[in-house]
Structure formats: C-alpha cells, structure tokens
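# fold the following for me, if possible:
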Amino acid sequence: MRFLDQQFKHLVPYVPGEQNATEKIIKLNTNENPYDPPQAVIEAAKDAAQTLSRYSDPTCKEVIVPLAKHLKVAPENIFLGNGSDEILSFLFQGFMEKGVQFPDITYGFYRVYSDLFHLTATEIPLRDDLSIELADYQGTETVVIANPNAPTGIALHPEVIGAFASQHPERLIIVDEAYSDFSDVSMVPYLSKHPNVLVVGTFSKSRHLAGGRLGYAVGASEIINDLNTLKFSHNPYSVNAMTLACGAASLASQDYVDESTQKIIDTRTWTIQALRELAFDVTDSQGNFVFAQHATIAGEKLFLALKEKHILVRWFNQPRIANYLRISIGTQSEMEQLIQVLKEEVQP
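This next block holds a predicted model:
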C-alpha cells in the first residue's frame, strides 16, 4: 500500500469463489457450466491462435452480427466487452453521475465498483422472502438489478421491470442477465419499448466460456455509442481474437448450447426437490444454481463438511443469508454425489 493513492486504500475487493484444479474436487461454487464447450468452439480457438501476432478486431463484428441476429436486435444495439464485469465497470464509471441503487443482497461487484469510482450508492434491502421490490427504488439514481438475482436466483417478470422503467423514463435501468438463459425472464424482447433499459449479458454461463471472458450489453444505440466511447478511451482491443472466434462459434452451435442449458435446468429441478426432501428451504431459483438453507444446521457447518468431502459450494458470511449455501448446478452425477453427502450430514 506504500505507493497506492490514498483514495483507493479503503477498497474491499471482490472475492471470487475458490478455484481448485484438483481433479477430485466437485466444483459447485462459481456457477460455471459443467459441460465442455461445443467442439466447434475448441476448434475455433485453435484456428484463432494462428492470428495472435495481430491485434483483434476492435469492432467485434465477428460476434456482434450473429449475436444481434440471435437476439433479434440490430447490430448497433449491441456492445461487446471483456466479460460482463468490464461492461459493468464502464457503466459504474460513466453512467452513475446521480448515484446508484442496487439490492443489499446481490452480485458483490456492484458495491466494489461503487467504492472504486467514489459513487453515492444506496443498497435497497430485499423483502423478507428475498425478492426485489422495485417500488422501493425511488429517486433519480441509476438502478442496477440482477435478474435472476444472485445469489438468490429469484427473478422478476419483464413486465414488472418494464412498468417501472415507464414510470421512471429519466432513470437508466440496468438489468444484469447473467443467468437469464436458465429462465424465461429476459428483458431483451421488450427493449424497443423501454429506451432507458440496458441489458447486460455474458457468455460465461450458458455458453461455456467463463474462461474466455466475453460479455455484451443490449440497448438503445445512444447508450451503446457512449459505451464504445468509454471502451475506445480505455482499451479498444479488450476482447481478444481467440475469444471473438470462440464467441462466434458458440453462436453457430446453438443446438448444443440449448441442449446443455436444458440439462442444467432439468438437474436444477431435481436438485431442488432432493434438497427439500432433506428439510432444506430452497428459493425458486431460475439461475444455474440453487440457494438453500437447512432447517436446523448452520450454513457454515455444511459448507465445511462438504469441503472436507471435496465438494466446493459458496457460503456468504453476511447478515440474513449466513445460513444459506449457493450451490452451482453440476452434472446430474455430481449433484447426486452432493445430495448423498448432505444426507449423511443432516440425517441422524
């Protein structure tokens, strides 16, 4: 800290989920896709490696054009970045002059970016059932919500968000849809009616590219142009050539992506039922994870017991959710092993 500016010494950085390369670990703590990328993505990465002596295309058209077609929007309505985290960084840096509001229990980077850019940030408490109530978001600040929310997995219907956006046309509403492909709640089809709504998405979850770092934003061309101004003032080549090739190949492999996504949804349904049979209270998650607390056993105790059995899940030592575990959906076999270990812990 000797040379760090005083203005940054207060920062509390985001803490990622534990990364463990041990083959014996069942990794259910970072909401990654448990299935391999499409073979076309792997081949595209190999081919793109031959071009690494050249800069990547800063316009990112290789991905933007097919992504626009997939989302049924115009290319000028899409922005690409180095993961959705980079896009969120630009948004917090450049679109929060009047401050920002977001839930008190949500993606941790919202607080980190607020502190990093010295923003006036207000955390709005979730309701007792851990749901977001947009009526609580009064004022003129930019609003950021994850939908489905993380770590709860609970989602708002797009019409609810649209109604709120219509009531507050002077406010920017950012909807972080990292997990929307595992639900039916995307705001993208409604964006033409709500120019003050911006959707942020990622290729990390349903598209198997967490390690590739590719994110996107969808919204009015005016907002997209402003995002490009920030990007080209920071790093026009932030999306590398291999990632662009992989993103394009993923979009060309939609059948495989849809099949993998459906397997995760089916396994999520099975897991929720199995947990409830073991006396867990489980939210109605629409993400690629579940959020559960046991009726009598503390979350930390279960977290440590699972880790001892080489199963990693996420435990948040925070008020209101300290007894919950966020459990990523793995393969069916992995989730069956999880349930077996939990049975041994919770049943006498």
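# please count neighbours and contacts with C-alpha atoms only from this point.
Will do.
# please enumerate the strands of the stretch 151-300 of the chain.
173-176, 197-202, 215-218, 280-282, 289-294 (DSSP state E, counting those that start in this stretch).
# the second one - contacts with which helices or strands?
Which is strand 197-202. helix 83-94, strand 173-176, strand 215-218 (3 or more CA pairs under 8 Å, 6 or more residues apart in numbering; DSSP states H and E).
# list the contacts of the second one.
In this case it means strand 173-176. If you take CA atoms under 8 Å, 6 or more residues apart in numbering as the criterion, strand 173-176 is touched by 142-147, 165, 187, 196-201.
# again with the last one
Strand 215-218 is touched from outside by 77-87, 188, 198-204, 224, with contacts defined as CA under 8 Å, 6+ apart.
# thinking again about what came up before, relative to residue 340, which of the helices and strands packed on strand 197-202 is closest?
strand 173-176 (33.8 Å; CA to CA).
# another one to check against the first:
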Amino acid sequence: MSRYWSEVVHGLTPYVPGEQPMIAGLIKLNTNECPYGPSLRVLQAIREAATEDLRLYPDPEARALKDAIAVHHGLQGEQVFVGNGSDEVLAHVFQALLKHDAPLLFPDISYSFYPVYARLYDMATRLMPLRDDFSLGVDDYLQVGRDGRVGGIIFPNPNAPTGMALALAEVQRLLTGFPDAVVVVDEAYVDFGAQSAAALIDRHPNLLVVRTLSKARALAGLRVGYALGHVDLIEALVRVKDSFNSYPLDRLAIAGGVAAMQDEAWFERTRALITASRGKLVAGLQQLGFEVLPSAANFVFARHPRHAGTELAAKLREQRILVRHFRQPERIAPFLRITVGTEAQCEALLLALADILQPASALR
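This next block holds a predicted model:
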C-alpha cells in the first residue's frame, strides 16, 4: 500500500486472469482460448493494414467493424458498440447502464469480473444462487422483482465457469419480467451450442448482448469485443467510452475484426471441430469417473468423486498440462474447468488423468 493511492484503490480486489506462462511445451487448457489459429483472411488483413497509415489515428467509430458485425447479426450499425475486448465493453456497461440505487442481480457462480466491476463503481448488488443442479432459476429473479426494485441483471449464457446454457425462452421471460431494467446477456461462449439472444433485440429495448472475438473467432490476442442492443443503450455506451478513450481499437484490430466476421466458412469449420472434440472429451472424462456438467461452451466443468480439484490441477501441472481451478466459492472447489483443445491435446489430458487416477502400483 502507498499513501499516494486514491481511496478507491484500497478497497479493490482485482480480477485474477488465467495464467499465461511463457513456458514451451505446455498443453494450455486453462483460459478457454481457441486451439486453432485465426482465419488466414484475418492474418492477411492485418498485414495489409500494417502500412505507414499507422501514424494516423484509427476511426474512432470503427464503422467498418460495426457494419461487419451488424451484417452478421442482421442489425443496423447503430445497434453495435465495439471495444477493446469484451471486458472493456462490460466495464462501460456497468457504468453506463447498470449503476443505479437499486441492486444489480447476477449469479453467485458466474464470471468473477462482475463483482470486481461492482466494487470499482461502488454498486449495490445481490448475488442470486444457482440451483442445486447449477442451473439459473429465472423464477428466482422474477420473485426478487416482485419483492422490490431491481437496478439491472447480468449473466453469462452459457454461464462461466459451469458452461451451462439458459434457453432463449427463459431469457425472454427475464426480459418481459423486467421491462424497466437493463438485462445484459454476456455471450462470450454462445457460439459453441447455446441460443443467442441477439434475435430478441428488436423486440426488447432493455436487452443488451455482449460478445467477443476471443473465443470462436480465435482472436484473444487482438482484443475485440462488442455489444448489441437498442440505439439508446448503445448511445449510453458511446458517451462513457468517449469520456474514457475515444480510440479503443487500433487499425490492426479493426482490420482483423472485419475479416474475422466475414470469414463464415472458417468460423463454422472451427466451431464444429471444437464441439466434436468437446463430445469426445466429455465421454472420456465420464469413463474415468468424472461428473461433467452439460456444456454449451468451449470448456467443460468436471469433478471426480474421490479426488479434490486442487489435487488434480496440481498433478496435471506436474505433467505440463494446465487447467483452471477455482477455490471460491466453496461449492465449486471440487471442479476443474477444462478448455476444449485439439483432439491430440484432449487425448493427452485424458491419458494424464488416467495415470493420476490409476497409478502403476494399483495395477500390479
């Protein structure tokens, strides 16, 4: 601590990102990155954008990228907001749309950046416990709305770290039940098996959908995120953005993002590979005795009845395989969150787990 810190800094507990070790030869299944390289069209677009024009500021509106995103979702450019990764987009969402006197509702087991933003902006919150099967209970939220005021709702769909998805009809129930509150659906993982709420935007002015190019478009290193919603919601985000940083996306990110949104063939092929690998990974884990929650994401959430999550994560690390383990909340401490890698990576993980669970001495 320093006497020069602002008062707000003393009360912060920052988000802890997934480990990014600079060690060759690791099988890295801890941060839900795409196991395949980005579209070749993206790489070509970035190369073509790397000219002497880098001396000039990028388009502060990123209009070419907004238009490409709008075309993909069947919306207008004015219904799109872009930012430096979906985390920055979410930061603006919290400040522009979710900071009210009434509490913000979000699941107790969810993306751990949400409480960080809430503390940063000194927001009232209410954690909504997931049900015993780790599903999100829409009726629980509606009951809170009947009992008192709600400042907003945010949740990932599919949820993180569970990977479980909420059906589109249930999302619509939330939107209808809270017409005076913004409902934010964080769809970082939606492309791997869930239904996007983007189709509901024109019917619900209180809906904001947040998405990223980091997962299904393999651009975690480029940092491109976006939001979709009614023009009034988008305007609020732009006002906050332009009070913070008018140029969140550089020329290379805009060019790469446009190419990524336009290469539908690469997108469909890659997510098909990942979902196929997920099915095989789930089957392999179940054969080893793991309980695996139903996943619509590019990761699985699994626990073994006889081995602690901490123990398994540490032993996998000894074999140069990284997975993610969360100590808190206590309810999920037994679980491992495992990114779906290539088939070879998933096979290596399963072999390592088999070795850990059935040591050579037990086989003699």
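# care to give me the TM-score?
Once superposed, the chains reach a TM-score of 0.98 (TM-score structural alignment, normalised by the length of the first structure), with 348 aligned residues with a CA RMSD of 1.0 Å.
# picking up where we left off before, now mean neighbour count and distance to residue 59 of the first structure too, for the helices and strands packed on strand 197-202 of the first structure, in CSV please.
Below are those laid out as CSV (neighbours: other CA atoms under 10 Å; distance: least, CA to CA, whole Å):
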stretch, mean neighbour count, distance to residue 59 of the first structure
helix 83-94, 20, 15
strand 173-176, 24, 23
strand 215-218, 25, 13
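# as a markdown table, those with distance to residue 318 of the first structure would be great.
Below are these laid out as a markdown table (distance: least, CA to CA, whole Å):
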| stretch | distance to residue 318 of the first structure |
| --- | --- |
| helix 83-94 | 22 |
| strand 173-176 | 22 |
| strand 215-218 | 28 |
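# and residue 282 of the first structure, which of these is closest to it?
strand 173-176 (22.3 Å).
# how about the lengthiest helix in the second structure, aligned to which bit of the first structure?
Once the second structure is assigned using DSSP state H, the helix that runs over the most residues is helix 264-287. The alignment of helix 264-287 of the second structure onto the first structure (TM-score structural alignment) covers residues 254-277.
# so who does the counterpart of residue 103 of the first structure in the second structure touch?
Residue 103 of the first structure maps onto residue 107 in the second structure, with residues paired by TM-score structural alignment. Shown in contact with residue 107 of the second structure (CA under 8 Å, 6+ apart): 127, 128, 129, 130, 136, 155.
# for residue 107 of the second structure, give its distance to residue 144 of the second structure.
From residue 107 of the second structure across to residue 144 of the second structure, the span is 13 Å (CA to CA, to the nearest Å).
# picking up where we left off before, which of the contacts of residue 107 of the second structure are buried?
Buried members of the contacts of residue 107 of the second structure, scored by 16 or more other CA atoms under 10 Å, are 128, 129, 130, 136, 155.
# name the nearest residue to the third one, ignoring sequence neighbours.
Using CA to CA, 6 or more residues apart in numbering and skipping the chain neighbours, the partner closest in space to residue 130 of the second structure is residue 136 (5.2 Å).
# which strand or helix spans the one you found?
Here residue 136 of the second structure, judged by DSSP states H and E, is contained in no helix and no strand.
# map it onto the first structure.
Match for residue 136 of the second structure (TM-score structural alignment): residue 132.
# that match against residue 152, yeah?
No - using CA atoms under 8 Å, residue 132 of the first structure is not in contact with residue 152; the gap is 10.3 Å.
# any idea what residue 93 of the first structure aligns with in the second structure?
Correspondence of residue 93 of the first structure to the second structure, assessed by TM-score structural alignment: residue 95.
# quick one: contacts for the counterpart of residue 180 of the second structure in the first structure?
Using TM-score structural alignment, the partner of residue 180 of the second structure in the first structure is residue 170. By CA under 8 Å, 6+ apart, the residues touching residue 170 of the first structure are 140, 196.
# and residue 276 of the first structure, what does it touch?
residue 282.
# repeat that for the one 3 residues further on.
With CA under 8 Å, 6+ apart as the criterion, the residues that contact residue 279 of the first structure are 294, 295.
# quickly note the distance from it to residue 342 of the first structure.
11 Å.
# next: residue 131 of the first structure.
Distance from residue 131 of the first structure to residue 342 of the first structure, by CA to CA: 27 Å.
# then residue 79 of the first structure?
According to CA to CA, residue 79 of the first structure stands 43 Å off from residue 342 of the first structure.
# helices of the stretch 1-150 of the first structure, residue ranges please.
39-48, 61-71, 83-94, 109-116 (DSSP state H, counting those that start in this stretch).
# next, the buried residues of the shortest one.
I take that to be helix 109-116 of the first structure. By neighbour count with 16+ other CA under 10 Å, helix 109-116 of the first structure contains the buried residues 110, 111, 112, 113, 114, 115, 116.
# just give the nearest non-adjacent residue to residue 343 of the first structure, would you?
That would be residue 278: by CA to CA, 6+ apart, it lies 7.0 Å from residue 343 of the first structure.
# that neighbour contacts residue 344, correct?
No - using CA under 8 Å, residue 278 of the first structure is not in contact with residue 344; the gap is 10.4 Å.
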